[in-house]
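Visitor: Pasting a predicted model and its sequence here:
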Amino acid sequence: MSIPHSRALRAKAGTDLILATKPFAKDDPWRSWWAILSTGFLLIGALAGTLWLVDLPARLVCSVLAGLLLTRSFVIYHDQQHHAILPRSRLAEGLMQVFGLLALSPSSVWRSSHNHHHNHNSKLRGSHIGSYPIMTTEQFKRSSRSRRFGYLFVRHPLTILCGYVFMFLYGMCVNPFLNRPARHWDCLLAIVVHFAISAALVVYGGWTTLLVTQILPHFILHAIGAYFFYAQHNFPGVSFKDKDGWTYEKAALESSSFLRTGPVVAWFTANIGYHHIHHLNARIPFYRLPEVLRAIPELQSPKTTSLHPADIVRCLRLKVWDVETQRMVGVSGL
């Protein structure tokens, strides 16, 4: 019994655990540029296939592939916005800002809301900015019917599936611009560019071209993005805290899941499933996250979920935080 006890004494926790990840928070510019350029090249090829191939099934295959490559590109964009990759490259910053506009995730909104999310992850108060809102069972019971409807609407599976419209087009573009137009002028630019591209595609190749080149790839990107973000912070075993007892590292390990996937899905999602590590240190490049998991034993037993249908259903059933049982529950019977 003495050996496990001595190991427990040496186990890293708190600030020491964060410090243990710092050696991995180093960008390899060549590797980062290869990820950007190779993914971009494949994406352009897939989109060209949606435009120029004659056979509709082949165009649909290219459209799905484009959606998956957009997903990988989005996580790379996400890493660059965290300054995890190419933090001093003006060229990378410019390219990523253009991508943010095209992906309906303008940099001004993404950085402010996502940084807030990282700094308030798992808090019962203040975590709704840049994240799914969270109510306790008591708050839900006391809420008006309209507020309950709005809360459940945001968390509804169909709303998550249609993240293209609700989370990104409206949530990341229309709403921020209407609320703070001077600060989020790039949101208006993203909307204008998006619909200008849509109009050009209709003129060029008709409604089918709009569907396979613009709508389906964006639908795939934003559905995957909306669900991954949901499941990484709304899963069986997740923990929420009020101000007392909240620490950054506890929020990373107890309120951010490790979403298990196979290597193909991990590639298309640029390792975003290693979310507990990403939240512990957002400056770690996505391509080093598996390396961190292998190197630090304290990170090897995370709270997990997966893309198995049963796990997806378990996550989607969770609606409110029960303070008494300290777990997420559904709303049936409340």
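Guide: Structure received. Numbering: from 1, shown residues only.

Visitor: Please count neighbours and contacts with C-alpha atoms only from this point.
Guide: Will do.

Visitor: So which residue is dead centre in the protein?
Guide: What sits nearest the mean C-alpha location of the chain, by CA atoms, centre = their mean, is Phe229, with 4.2 Å.

Visitor: how long is stretch 268-282 end to end?
Guide: 19 Å (CA to CA, to the nearest Å).

Visitor: to the chain's geometric centre, what's the distance from that stretch?
Guide: 9 Å (CA atoms, centre = their mean, to the nearest Å).

Visitor: what comes up buried for it?
Guide: By neighbour count on 16 or more other CA atoms under 10 Å, the buried set for stretch 268-282 is 268-282.

Visitor: now do stretch 282-291
Guide: So stretch 282-291, judged by 16+ other CA under 10 Å, has buried residues Ala282, Arg283, Ile284, Pro285, Phe286, Tyr287, Leu289.

Visitor: As TSV, those with secondary structure and distance to Val64 would be great.
Guide: Listed next are those as TSV, based on DSSP: H, G, I helix; E, B strand; the rest coil; distance: CA to CA, whole Å:
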residue	secondary structure	distance to Val64
Ala282	coil	29
Arg283	coil	30
Ile284	coil	29
Pro285	coil	26
Phe286	helix	23
Tyr287	helix	24
Leu289	helix	26
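
Visitor: Put this next to the previous one:
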Amino acid sequence: MTNIKTLKKEVAPYEKSTTKESVWQLINTLGPFFLLWFLAYESLSVSYWLALVPIILAAGFLTRIFIIFHDCTHYSFFKSRKVNRAVGTAMGIMTLFPFDQWGHDHAVHHATSGNLDKRGTGDIWTMTVDEYRAAPLKTRLAYRFYRNPFVMFILGPIYVFLLKNRFNRKNARKKERNNTYFVNLVLVVLVTLFCLTLGWLPFLLVQGSIFMISGAFGIWLFYVQHTFEDSYFEEDKEWEYVLAAVEGSSFYKLPKAIQFLTGNIGYHHVHHLSPRVPNYKLEEAHNNTKPLQNVPTISLMTSLSSIKFKLWDEERKNFVTFKAAKVQKSARITPQAKPEL
């Protein structure tokens, strides 16, 4: 890729947020979400299946709310850090994420994405072929369980959003711990109020369904944007931030409606190159920066193949399936020569 060293400078002009655009995005995201939530609740009196239509649409808008939260943790959505914190905390309550805790882990993810020696924080558990082969049976079984699509996209949101996010990480600072406690307290109060006023079953049917759909979709987005065949992983001594951003983060080319609901996060290569670019400027930065148009591109259909990729092959520099890794191992084992008589 040409001009690799100047890419960050070329994207820098798009790093400034626009208050008008940020406020408008809040309006065109929160407004439809609350309206769809109300329609889903009212539809329950007829049928859950009828309510499922606004529920699915609301799940899309909740994904968009998460992208706003995500931008706020990068302090890229508004010019003021205080406003980013306030709005981000509110959006975090809606998406079940503590602002400071997730902001810390996600910052580590950006600083270490694609670095084989610094895996484990804010990323998806990824093993290399050699690590998997050398691992004890219990570790291999745990990894296969973790990488199972049902576990990752169905059980994953329940574990991460409902359970993991409720507890502080080890060595968290006081400010971060207090933010987690505050988010948890507000959630308890809000859920209690909704259950008392609307009834626990209608609330669970609507909010629970929205949560599961948006949660599965959100994890899928995060997964597919770094797990594609020719991604980027290097040991620390060879790792480069810009290469990790533009080669290890996909350009997920989505239909316009889905692109809107996902807050342009499909332009993930631009976001990793410069996290300070607000989501509503990612497409513009991509279109006006020629080298970025040659990054790994996946579509909605081709992205489905990412489900099969499980292990990173350090020799071939690509993701492979469990089956392919097994075949490669067998191919490397050559039979011993028969002794001469």
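Guide: Done, it's in. Quantities reported herein were computed from a predicted structural model and do not represent experimental measurements.

Visitor: ok, of the buried residues of stretch 282-291 of the first structure, which one's closest to Val109 of the first structure?
Guide: Distance to Val109 of the first structure, by CA to CA, is smallest for Ala282 among these, at 17.7 Å.

Visitor: Please report how far the aligned residue in the second structure for the closest one lies from Phe77 of the second structure.
Guide: Counting by TM-score structural alignment, Ala282 of the first structure lines up with Pro275 in the second structure. Applying CA to CA, the value for Pro275 of the second structure to Phe77 of the second structure is 11 Å.

Visitor: now swap in Asp236 of the second structure and tell me
Guide: Distance from Asp236 of the second structure to Phe77 of the second structure, by CA to CA: 31 Å.

Visitor: who has more neighbours, those two?
Guide: Between Asp236 of the second structure and Phe77, counting by other CA atoms under 10 Å, Phe77 is the more crowded of the two (31 against 13).

Visitor: What's the match for the more buried one in the first structure?
Guide: So, by TM-score structural alignment, Phe77 of the second structure is matched to Ile85.

Visitor: now its match, nearest residue through space, not along the chain?
Guide: Asp27 (5.2 Å; CA to CA, 6 or more residues apart in numbering).

Visitor: Is the residue nearest to the centre of the first structure within a helix or a strand, and which one?
Guide: Element membership for Phe229 of the first structure (DSSP states H and E) is helix 216-231.

Visitor: Have a look at how far, on average, that helix is from the second structure.
Guide: In the superposition against the second structure, helix 216-231 of the first structure averages 0.9 Å from its aligned positions (mean CA distance after the TM-score superposition for the first structure).

Visitor: Map Ser17 of the second structure across to the first structure for me.
Guide: Looks like Ser17 of the second structure aligns to Asp27 there (TM-score structural alignment).

Visitor: And for that match, the neighbour number?
Guide: 19.

Visitor: I'd like the distance between it and His78 of the first structure.
Guide: Taken as CA to CA, the span from Asp27 of the first structure to His78 of the first structure is 14 Å.

Visitor: Ile213 of the second structure against Phe61, yeah?
Guide: No. The pair Ile213 of the second structure and Phe61 does not pass the contact test of CA atoms under 8 Å, sitting 11.0 Å apart.

Visitor: More neighbours: which of these two?
Guide: Neighbour tally, Ile213 of the second structure and Phe61, criterion other CA under 10 Å: the higher count belongs to Phe61, 26 against 21.

Visitor: Trace the more buried one over to the first structure, please.
Guide: Match for Phe61 of the second structure (TM-score structural alignment): Leu69.

Visitor: so its match touches Ala266, yeah?
Guide: No. Using CA under 8 Å, Leu69 of the first structure makes no contact with Ala266, being 11.9 Å away.

Visitor: any idea which helix or strand carries the residue opposite Ala142 of the second structure in the first structure once aligned?
Guide: With TM-score structural alignment defining the correspondence, Ala142 of the second structure maps onto Gly150 in the first structure. In this assignment (DSSP H and E), Gly150 of the first structure forms part of helix 145-155.

Visitor: how distant is that helix from the center of its chain?
Guide: 22 Å.

Visitor: next helix or strand past it?
Guide: Next helix or strand after helix 145-155 of the first structure toward the C-terminus (DSSP H and E): helix 157-161.

Visitor: Pull out the buried residues from that following helix.
Guide: Pro157, Thr159, Ile160, Leu161.
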